[in-house]
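Participant: Need coordinates for the following:
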Amino acid sequence: MGGADMSGAGMDNGADGSGAADAAGTDPAYGGSVNGGSVNVMSAEGDSVDATSTDDGSVDGLGTWRTWTRATVPADRAAAEAGVRAAYRAAGLPEPERIVWAGSPRAAVSLIRELPDRGACVRDAIRDAPWAAERARLHAELGAGGWSEHWAATGGRLWESTQALVDRIRTGVLEELAGGTTGEEATGVRLLLLEAVLGQHDAPWLAAFAPAGGPFEALTEVCRSAGWWWPYARVAVVSERPVALHQDEAGRLDNGEGPALAYPDGFALHAWRGMPVPADFLTELATLTPVRIHKEENAELRRVMLEYYGYDRYLKDSDAKPLHRDETGTLWRIDLVGDEPLVMVEVLNSTPEPDGTHRTYWLRVPPRTRTAKEGVAWTFGVEAEVYAPSQQT
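Facilitator: Okay, the predicted model is just below:
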């Protein structure tokens, strides 16, 4: 097996096959693992996050908003209800006759379907109209370029991961209440979901606007205090926040040991590195074997199994044969039913660790790769013909 200095650009090409590759905008399908074990930097960000804290020690000044978005402590119901009533008043509307709480967005939608006397949805007056007016004001004040810079420095930093979470919650509610995402019943559920004000998940755009006073102060109070809420002429329905939230460093739902997102009433979403998985699927992960992985017919679930088990470990335990060896390393390949082949280069890092040992890297490379040198060169973004060891540093 050949040696290479893997401390340079090659390892920036999604070396861990997880969040770092995604965050950099590279292709997360290829990556590597170290010393026979998958590199997986995980966090359970949001577990018991205290949403009442206003101490923002973050580098970008968005720590408070980020905390509210990921909060998993019970809602501050008194503060949330005060914010809801203030939001109605700021929109020039009478306060709702009553405020009803639900254990999750799923429970809230179910409840709303049983409230024919709730009156018309007033989301536009409470949330959409103030948002549009403030965005127009900032756009006129800052200009197109200034607005883009402002958004990138504020709400844009929170938007992608928060919106992905919102989309997953909506899909989960659709699947549980309508049995899928198509059909007449699904359309009805989808419309109710679109009537929601997103509470804690409205943090990205509130971070970009949120001037003191007026409707934004009220909306910010609900953002700080509760989950999604639905404003109607006579009734407001407010959802509790989650009790658990597990995300990887790219902000994707991720938990191999239970729900990645869970609400107090039992509504939960399961995922592995952003990939939705059935709840019972996770119980299999601890006892995976190459045979079980090979028999999995669903290509997406098989990829989850491979990531959990470790691509390099799967190659070893499946008795894969080396396809090619040269001075840069060893190229391995194994075919997968209904999916592209698994092709990896095994490389011994020529730069020693502090203890004098040399680490082994497994780099996933495109299926078209035919030589180890071609695979290593690909991780550095160059062709094999121009690749040379001096480029590794």
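Participant: When you work out contacts or count neighbours from here on, use the C-alpha atoms and nothing else.
Facilitator: OK.
Participant: Mind naming the longest strand for the chain?
Facilitator: Ordering each strand of the chain by length in residues (DSSP state E) puts strand 342-349 first.
Participant: At which residues are the strands of the stretch 251-393 of the chain located?
Facilitator: Listed from the start of the chain, the stretch 251-393 of the chain has strands (DSSP state E, counting those that start in this stretch) covering 261-262, 268-269, 271-272, 275-276, 321-326, 329-334, 342-349, 360-364.
Participant: Minimum distance to W205: which of the ones you listed has it?
Facilitator: Of all these, strand 261-262 sits nearest to W205, with 22.3 Å by Cα to Cα.
Participant: now the closest one, how far from the centre of its chain.
Facilitator: Between the centre of strand 261-262 and the centre of its chain there are 13 Å (Cα atoms, centre = their mean, to the nearest Å).
Participant: Which parts of the longest helix seen in the chain count as buried, going by neighbours?
Facilitator: Counting residues, the longest helix in the chain under DSSP state H turns out to be helix 129-153. By 16 or more other Cα atoms under 10 Å, the buried positions in helix 129-153 come out as 130-131, 134-135, 138-139, 147, 150-151, 153.
Participant: What are the buried residues along stretch 69-84?
Facilitator: When burial is assessed from 16+ other Cα under 10 Å, stretch 69-84 yields the following buried residues: 69-77, 80-81, 83-84.
Participant: For L177, find the nearest of the strands of the stretch 251-393 of the chain.
Facilitator: strand 268-269 (13.2 Å).
Participant: Contacts made by that closest one with the rest, please.
Facilitator: Surrounding strand 268-269, the residues in contact under the criterion Cα atoms under 8 Å, 6 or more residues apart in numbering are 169, 172, 259-262, 276.
Participant: Alongside the first, I'd like the structure of this one:
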Amino acid sequence: MSTEPADRSLTEEAIASIYARHRRPRPEFRWVASPYAALPHLAGFPTHQTLRSWVDTRRPPGRPPIASDIAAGLSRLRSDLSEGFVEPAPDRPLMKRPQGKPWPSLPPLEALDAGLPFQELLRQGVREALFRSLAAGIYLPIRAALTAAALPVGWYGHQDAAWIGHLDALRRLGLVSGGQSAAFEPWVTLARAGGWWWPGERVCVLVDRPAVLRVEPVPGAWAGEIRLRRVPGTSAVEYRDGWTI
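Facilitator: Okay, here's the model as predicted:
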């Protein structure tokens, strides 16, 4: 939720290391003050439809775009880190998962009493709670305000903290293996230091963090979820170039 300016040097080094992991040279970094200001710089960048074409049986000729490689590598990283999870020895009776149904979504203390496994407690209380706040609460409304038909594939920096925070919690508790630490650290850095970014083959477009975020608690939420505060006559988000929603 920081509205301090992005740490540009840390952000650039983290992204350069991600490029290097996918055998790409360091890109030119092009900073802009808002997502709206980024739009003129994104012409020709791949969309989600472009990336889907690379998993079809009839793939386009040539090399996949860097965004495709980053997305695939990130999927492998998250799977590798999650698959190493070791459930701690229970100190309470554990609930059996209802056959063919998801785990019940419960407030933390009720979830403990009901016997949800620790892995599910962390998934609901960290990843899902942060995702509701940062995705539904913040970056999806900002994306909608751009009114672009199809934004290129990009990432959200500090607003990607849901999956990063969840895996970091598992790692700090010693419940996942540390074999992928080198690949994970750049994403942790981006969550702490950066804003939105779009990777291109030679140019990476980056957005500074907003100057103002006005938020409020989500009514009835039990894990501290927030959303943008919508007050008539007041901007919910303000960027440093004056663009607001």
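Participant: TSV for the contacts of strand 268-269 of structure 1, including distance to M344 of structure 1 and neighbour count?
Facilitator: Rendered in TSV, the data for those read as follows (distance: Cα to Cα, whole Å; neighbours: other Cα atoms under 10 Å):
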residue	distance to M344 of structure 1	neighbour count
I169	35	20
G172	35	22
P259	31	24
A260	30	23
L261	33	25
A262	36	20
P276	26	18
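Participant: on that earlier part again, just how off-centre is the longest helix of structure 1 within its chain?
Facilitator: 26 Å.
Participant: quick one on the thing from earlier: as TSV, the buried residues of stretch 69-84 of structure 1 with distance to G227 of structure 1 and secondary structure would be great.
Facilitator: Compiled in TSV, these are given as follows (distance: Cα to Cα, whole Å; DSSP: H, G, I helix; E, B strand; the rest coil):
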residue	distance to G227 of structure 1	secondary structure
T69	9	helix
R70	10	helix
A71	9	coil
T72	10	coil
V73	11	coil
P74	10	coil
A75	7	coil
D76	10	coil
R77	10	helix
A80	9	helix
E81	12	helix
G83	12	helix
V84	12	helix
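Participant: Which one of those is nearest to V100 of structure 1?
Facilitator: Where these are concerned, and distances follow Cα to Cα, V100 of structure 1 has its nearest neighbour in E81, at 9.6 Å.
Participant: Tell me the residue in structure 2 aligned with that closest one.
Facilitator: Under the alignment (TM-score structural alignment), E81 of structure 1 pairs with E12 of structure 2.
Participant: quick one: what's aligned to D241 of structure 2 in structure 1?
Facilitator: Using TM-score structural alignment as the criterion, the counterpart of D241 of structure 2 in structure 1 is D265.
Participant: so how many other residues sit close to the nearest residue to its match once chain neighbours are set aside?
Facilitator: Here the nearest residue to D265 of structure 1 in space, its sequence neighbours aside, is G103; by Cα to Cα, 6 or more residues apart in numbering that works out to 5.1 Å. Per other Cα atoms under 10 Å, the neighbour tally for G103 of structure 1 reads 18.
Participant: And for V197 of structure 1?
Facilitator: For V197 of structure 1, the tally of surrounding residues (other Cα under 10 Å) stands at 23.
Participant: Contact partners for the counterpart of it in structure 2?
Facilitator: Residue-level alignment of V197 of structure 1 against structure 2, with TM-score structural alignment as criterion, gives W155. Applying Cα under 8 Å, 6+ apart, one finds that W155 of structure 2 lies in contact with 196-198.
Participant: Tell me the most packed of those, by neighbour count.
Facilitator: Each of those was scored by neighbours using other Cα under 10 Å; the highest score is W197's, at 25 neighbours.
Participant: And for that one, nearest residue in space, chain neighbours not counted?
Facilitator: Computed as Cα to Cα, 6+ apart, the closest residue to W197 of structure 2 that is not its neighbour in sequence is L206, at 4.3 Å.
Participant: what about the helices in the stretch 1-150 of structure 1?
Facilitator: 19-23, 63-70, 77-90, 105-113, 123, 129-153 (DSSP state H, counting those that start in this stretch).
Participant: correction: the stretch 251-393 of structure 1
Facilitator: With DSSP H, counting those that start in this stretch, the ranges of helices along the stretch 251-393 of structure 1 come out as 282-285, 290-295, 299-309, 311-317, 372-379.
Participant: now those in JSON lines, with distance to E217 of structure 1 and mean neighbour count?
Facilitator: As requested, those are exported to JSON lines (distance: least, Cα to Cα, whole Å; neighbours: other Cα atoms under 10 Å):
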{"stretch": "helix 282-285", "distance to E217 of structure 1": "42", "mean neighbour count": "15"}
{"stretch": "helix 290-295", "distance to E217 of structure 1": "52", "mean neighbour count": "15"}
{"stretch": "helix 299-309", "distance to E217 of structure 1": "43", "mean neighbour count": "19"}
{"stretch": "helix 311-317", "distance to E217 of structure 1": "50", "mean neighbour count": "20"}
{"stretch": "helix 372-379", "distance to E217 of structure 1": "49", "mean neighbour count": "24"}
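Participant: Alright, I will stop here.
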